[in-house]
Structures are given as C-alpha cells and as structure tokens.
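> Quick one: sequence and predicted model below, then my questions.
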Amino acid sequence: MPRRKAAIAVGGVAALGAAALLLPHANASQDESRASGATGAVKTLKADDASDLAARLQKILGDAFAGSYYDSGRQQLVVNVVNGDGNVIVQAKKAGAVVRQVENSTAELEAAARTLKTEATIPGTSWAVDPRTDKIVVTADSTVTGAKWNRLQSTVQDLGPGMASLKKSAGAFKTFVSGGDAIFSQTQGGNVRCSLGFNVTASDGSPAFLTAGHCGVAAEQWSDSATGEPIATVDQATFPGEGDFALVKYDDPATQAPSEVDAGNGRTVQITQAAEATVGEAVFRMGSTTGLHDGRVTGLDATVNFQSETDPDGVDTVTGLIQTDVCAEPGDSGGSLFTQDGSALGLTSGGSGDCTSGGQTFFQPVTTALQATGATLGDGGAGAGDQAGAGDEAGAGDEAGAGDQAGAEGQAGAGDEPGAGGEAGAGEQAGAGDGTGAGDEAGGEQIGGGADPAGEHSGAGAAQDGHSSPTRTH
C-alpha cells in the first residue's frame, strides 16, 4: 500500500509576481567582502550571518550591548552600544560591525517594557524595541479610544523623553486563523481554517507540522479539505502566553512531509534550517488566503495584546514575537515566514491591516517553537520525491494549488467564507501590499466576487465554498 503523500505542502500557492522576486535569488550568495576604514573592517554580510555576529557581539559587549539591526542596503550589521569602554567597541568594530553610540540601554528598555505590561495591557496594543531608533515603539489599533487611549498615552509619557514612541494603526489587531496551504477543522462553533507553517519531525520520529497555537487551541483535529476526514491531530499547543505555536502530528505515520515551501507554479523553496530573525532582514510570508508577500523585520521580542475571542472583556497577551511590515489576512494564521535562502523564521500569529492597504504582522519564532515541542525541522529523510508542490500538483495530496486544477472537490480560493474573501487561484495582486517589491501582478484570475474587504489580493491554496454552518477564519 503506497504511503500517503503529505496532504499539505508547506506554505501556500504563491502569487507569481512575488515568486518571481524570490526564486531567482533563492540560492544566491552574498560576498563577505571587507571594506577597510580608519576604525576597523566592516563586513558585508547576508542576514543569517549578521544574526550570528550579533549574538557573538552581545556576549562580548555585555551590558554595553543595546540591540542591533541589519542594514540591508549596505548589507552590514549595526550594533548599538551604551556606556561602552573603548576596548569592547574596538572588538566590535574588528569583528566587522558598524558601531554606534545610543542613549537607552537594554536594561532601561526592558524596564520600560515591564512598565507597559503592568500599566497598559490593553486589548489592541503592542510594543517592541526598535533598535534603529533606540526606543520602544508602542502601537494602538483602531479599537483603542477614549479612556484606554488616554491611559496608554499617559503611560508612554511617564516612561520619560526619548524612551518610547506611540503610534496608531488603522486596523484592529486580530489572530489570522483561516495560511501556507489551508488546513481545516470542524468544531461546535463552526468550521475553522488555518495554515500550515513548516513540516517537522516530532521527538518520537513521527511526521508532523507546526502551525499557530491559537489554531491548535481552537480545534484538535485537522483536515486538508473543508469537508474531508481529519489527517492530523494536535499534540501540543501554546496560546496565549509565551508564544503562539502548535505541534500537529499526521495520523498516518507513513505520511511524507517535505521540508519545503510551495512557491507556486510547481516551484518550491527548500527549507534547510531554522534561524533567528534580525531587524531589517528581508523576509517572505506564505498564507492560504493571500499567497506570497514580502517585507522586512521591524522588531523582536514583541508583545501583542489581542482581544480575547472567548471573553469580551478579556485580553490574550502573547510575548516573544517577531514584528514585521508584511501584510496578512484572515486565513493566514500559522503560515510560514522564511528567507530567500531557505531559512525558517516564524509562524503567522496575527496583526492589523490587509494586503491592499498594508499592515503589520507578528510571527512566532520557529526556533522557540522547535525548542518547546522537541521537534526538528525537516521530513526525517522522506525527501521531496513525487510529493505535492512539484510537478502538476501544487498544494498537496488531492487538492490543487498552482497546478492545472482550480481547487479540490470543487473548492476554490478562499471561498465564500467570512473574512477570507471570495477569491481563488493566485489572485491578481502579488505585491506585499505596501509596495515592498513583490511585483504588481500574479498569474491566475479572481474567481467569484465575495465580500472581500481587502479588494483584489493573491489567493492561495485550496479553499472552501459556502457552508451552512458559520466559518471562523484565523
């Protein structure tokens, strides 16, 4: 009896314009040349190497280290120092970093973040340190008004001048349940749709995948089609709290689970490692609703206060997230955040905005999820072979994504589900929403009108037709 193919190829069907941006450079290497200067040799680095250098310099600088970021234009690591003696600064410069003096220390910024947690844990708010400005950036969404806004504004002001900045977001922070390729579950409250992030091998050697924790909390069993039988069961899930991740094991231990992201049109990006994100790094996100979009990392160790889905007066606080300017929409939760050279970075958690007007999205770091669950990245040697995502099948299993079919079992795009739009295929727009270089067009045509609040965006993966029961997208 042949082994069942993995029903979900990692990621979703990509918008072709963004895929064109990604794939020609997927295996490109950047020179690690040196530019000599009077104060030391500044290295030209790719983002992964910059992250490794930042970790080393943090140990060397100790309390003088005040964050770092990647200058993608110059391909250099910039390290902030405060009250550092000349010796450690010289060491940092010799290591190849650009060193700059700043006012706020890491300890001061962390203390300010603790104050925000105590005084301003308000649904619809987030904060993260921005090493480029040496401040905490506090964001309030459109729901934070009146007394809540006054309280937040007062707390930020009390932190002192130069410590934090406050800005408003046009959208509302929400989890994006409904992403890579679509996964589905039927619950008493209706159908739930999420996205697969990365295939992994569980600690017991069984095939599994990572997705968002709020998806794992919402439902226990998951299918690769809206009305299909379950193919995977949640093993562990964390949400809210210190993360937003779930480990879901395939029910069939012979499932082939390729370590790759489906980039559409039969093209894939091999995922070779898990890596830490770096502020300023260029990244790509895959989701079953909106396909492939790109942007940059804007903050690390972010705290997000989502409005609780179970308590109207409650708040679901998640810490330790990656903050980006990449767009996402309902249905993208759990989808993969990765780099062009195949490094797995994160799992889509939530955010605000959409892929027409732009927005910001937060991601669960993959490294933290792997450590917590004991899983390892990859397919345990199953290989890609004839698995979904290569050849005529895109998506996986019996569903169609970028291949010659328009869905599985009559399913198309995001279907008529609330929040997911009424689209299918690759959509007509492939850009990152905010014009970060993903291109203007994507192959495929929009199917169905729907009530898509985001307008025309790139659809992906298999999706659902209308259902008699309500559908909750994440």
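It's in.

> Could you use CA atoms for every contact and neighbour count after this?
Will do.

> by contact count, what packs against the longest strand along the chain?
The longest strand of the chain (DSSP state E) is strand 291-307. Counting contacts by 3 or more CA pairs under 8 Å, 6 or more residues apart in numbering; DSSP states H and E, strand 291-307 is packed against helix 16-22, strand 125-130, strand 174-175, strand 282-287, strand 315-324.

> Alongside the first one, take a look at this:
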Amino acid sequence: MSHKRNPKRKAVIAAGGVAALGAAALLLPNAMASQDGASDAAAPKTLKAADATNLATQLQNLLGDSFAGSYYDSDSKQLVVNVVNVSGDKNNVVVQAEKAGAKVRQVENSTAELSAAAQTLKTKATIPGTAWAVDPRTNKILVTADTTVTGAKWNRLESTVQGLGSGMATIKKSAGTFKTFVSGGDAIFGGGARCSLGFNVTASDGSPAFLTAGHCGVAAEQWSDAQNGQPIATVDQAVFPGDGDFSLVKYDDATTQAPSDVNIGGGQTVQILQAAEATVGAQVFRMGSTTGLHDGQVLGLDATVNYPEGTVTGLIQTDVCAEPGDSGGSLFTRDGGAVGLTSGGSGDCTAGGETFFQPVTTALTATGATLGAADAGAGAGDQAGAGAGAGAGDQAGAGGGDAVGGTADPSGAADPSADPSATADPSGAADQNAADQNAADQNAAGQNAAGQYAGQTSKHHKKH
C-alpha cells in the first residue's frame, strides 16, 4: 500500500463527512453476541477510521498479551490486528476478534519485545536528529535519521539497530533536519516567536484556555493575537522536552468564549466533538498558521524524537507536512476528533517530510483540561480567540480558531443537513486556498499566512 502524497496538495474533506464518533462502541458486543457455529464467522468489516480506533481499543483489552498493535487499512477500510503467541488452533479471543469485524494476522514481534527494543535505542542511540516509532504494518520499529546523523553518529545508530536482531527494526534516512516548527512572524506571538493554537479547552478551574506546543510555552510566558500586540493569554503549564510537547495557556479575560471548533478556511469550520486516539493508517488533517490545511496518514505511535533541545517521547508520527509557525497547530479527523498538536519534524510543504504530534489525550490528562467551552451552550455564532484569520479585525492565534458555534453537542454535527455552518465541508475551501497560499505567506507582518480567511467577519474574543 502506497502512502506517497503530493506535499503541495491542500487537504480535502468530503462533503457531509461529519459523523458521531461513538458508533463503534456497539460494534464489539453486537459482533460477539454469538460465539459458536460456522455460520457466525464474519469477514472483516468495512469501518470508518474513527470506528476502527474504538474497536482496536476494545480488542487490545480482549487480546491482552497476544495483542501486538493494529492499524487501519485505508484501501480496504478494515482494521488489521496483529497477534502473537497463537497456537495452531486459533484460540477463543482471536475468534472473538474476527467476529468483532477485525482482520487478524499473526506476527513475530510482541508489544513487549518492541518496547524493549525501543528502550535499547533510548539507552544506546539517543542522538540528536534521530527518531523511532512502532510501525504495526511492518511489526517493526521504524528508525529515522535526519541529515545531521553522519559518521560516528550513523555508525552508532546502525550498530544499535543491528544489535536488536533481525526483523526488529529498520532505518530510514530523512532528507531534512528535525526541528520544532516555531518561527517569527504572525499568528499567536510570544517573546519574538510565532506558533499556532491547537484546540480551545476549559482548564480544570473552569477558565477558558487553549492547548499549543510545549516548546512554544517554554519560549514565552505571554501570548498575543497580533504581532507586538497586548498579551491575551498566559502559559499555565508547559512540558518540553521530556514526556511530551504541550502547553496549557489560559486566556487572561475569564469571559473569553472559546468554542471547540477548528477553522479550515473558506468560511467553514470543523466542530471538535471529543479527543481521539491516533490510529496508524488513518487519514488525519493538520491546520497551522503558516501553511493552512493539509492532510496525510498516521505512520507510527509512541514515537521518540531527539530534537537539538532534547528528547521528547510519546509522539505521533505522520507524513503530513508542516513548516515553521505551524507549531502547536491542530491535528484532527474528518469526524471531529482532536488527535494532536504539531510538535516538529523535517521537510516542508514543498518537498514533504516527517512530522510529529503531541497526542491530545495525553495533554488533556496531564493538564486536567477538557475540550470545549465551560459554557457549551453559549456562544452560538460567536468566534473563539485563536483564529488563523487574515488581515482584519481583532483576530487571535491560529489553528484552532475562528471557532463558530461553541456547542459540543455531537448530534448537530452528526447531521450535516441540520446546520451546514457547524459541519465539515472544506473540500471547496481547501482547493481555493491552494492558489493563494504562497502569496499570503509574503504579506505584511501581522497578516495571517493562511490567506483563505480574508474577508471573514472577525468576532474573536467576543465577551459574554
């Protein structure tokens, strides 16, 4: 299965693509209602990526130590589950997994063995410019080295991988250099740095806040929605490097409305319904203040990246492009699932490259924040502070913004006909954005690089 994509291509989400994420909760019990009889044997089910993610979580619990990872086959739209230590006659849990709708395949490397190999890499090959993540499609660890890993560094990395044993890991060379995607310019500003807002959230004390990259949070304490503008938000928590790359930034005005939406351009938004776990093989979309909307696939989970500033663990590896200024921007699914925050990687949106993301689920757990506004019923028609908007008004931030609606009710988003303004149909907007993207990047300071938002009415940070 090929995962090559045109890095210049803007992301396109099919019209009417919004659907409730909870549908998969019923898949496993229904599929396992009958456990015996050949007539009950089921072929792998055709699933949406979000449903496959939920099913994979249930099967991981069911299979226990036999579970060796899973991935979503986007061509066949099936969930593939790896198993180890299965006897000649399929044991009962494997039969149950197949009846639940998954495609089950037997592999050599267990989850424990892959984890031990990753620990060996951490101990012996923590070299700036390297990264590794488990790839369930190959049942191996994918090790990536950027252009700075040469000579003795390369020899050390290669010998460590070889020492793991045959069939345990592979090495890939990157054409670029691993770096965090922070830059001077527009979008949200702090201490001379520019980043993108990921997702609006509610802090544990009930105050409005947003998530962005941790390396943005350690770069500056206060953030503004305009270059050289007055601060509008203050960093509450930041982690980087170490066990993640995320920050919780609280709006200074406690009455700021922060609905749970992502502006994808063309006057359209995707309502964020819930946090979602990443699934290898699934399509994901990234929004950032420099390059706008792009899509790609998840390549690996629990990735370790050795940036020049230090090692970061627990990230998501993808082939979605990104550039400086996109740091902290939102990674999400067409179904409205918040997946990640842009951390860093190599390459750009001309040549492509590898990009790593902080899982939203981990960031929410660590900060105690929840997705959505504290007053979920308020703010319909208002916009949250953090838009990636261009050129007009009191626009704030990037990536998660121009959020319309403010309601976290999935019932409205699940029915595209109910409220088109609250559903994801960026197919036209994405194509429209492609033509003017490069020109927008060169506009005067303070204008958003993603020029697709020009002309939209700005209501950011509107008060109750």
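Done, it's in. Everything quoted here is computed from the prediction, not taken from an experiment.

> For the two chains, what TM-score is obtained?
Here the TM-score for the pair of chains, by TM-score structural alignment, normalised by the length of the second structure, is 0.78; 394 aligned residues with a CA RMSD of 3.1 Å.

> follow-up on the earlier one: and the helices and strands packed on strand 291-307 of the first structure as CSV, adding distance to residue 155 of the first structure?
Below are these laid out as CSV (distance: least, CA to CA, whole Å):
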stretch, distance to residue 155 of the first structure
helix 16-22, 40
strand 125-130, 12
strand 174-175, 23
strand 282-287, 33
strand 315-324, 18
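
> re earlier: for the longest strand of the first structure, give me the average deviation versus the second structure.
For strand 291-307 of the first structure, the mean distance to aligned residues of the second structure following superposition is 0.4 Å (mean CA distance after the TM-score superposition for the first structure).

> and residue 380 of the first structure, which of the helices and strands packed on strand 291-307 of the first structure is closest to it?
For residue 380 of the first structure, the closest of those is strand 282-287, at 22.6 Å, according to CA to CA.

> how much distance is there from the closest one to the middle of the chain?
Distance, stretch centre to chain centre, for strand 282-287 of the first structure: 7 Å (CA atoms, centre = their mean, to the nearest Å).

> Compute the inter-axis angle for that strand and strand 315-324.
When axes from the mean of the first three to the mean of the last three CA atoms, to 10 degrees is applied, the directions of strand 282-287 of the first structure and strand 315-324 differ by 130 degrees.

> circling back: deepest in the core, which of the helices and strands packed on strand 291-307 of the first structure is it.
The highest average neighbour count among these, using mean count of other CA atoms under 10 Å, belongs to strand 282-287 at a mean of 29.

> burial count for residue 29 of the first structure?
Using other CA atoms under 10 Å, residue 29 of the first structure is surrounded by 10 other residues.

> The one 10 residues further on too?
By other CA under 10 Å, the residues close to residue 39 of the first structure number 12.

> again with residue 66 of the first structure
Residue 66 of the first structure, neighbours per other CA under 10 Å, totals 25.

> same question, residue 216 of the first structure
By other CA under 10 Å, 26 other residues sit near residue 216 of the first structure.

> which residues touch it?
Counting by CA atoms under 8 Å, 6 or more residues apart in numbering, residue 216 of the first structure touches 234, 236-238, 245-248.

> Scan these and report the most crowded one.
With neighbours defined as other CA under 10 Å, the most crowded of those is residue 245; it has 34 neighbours.
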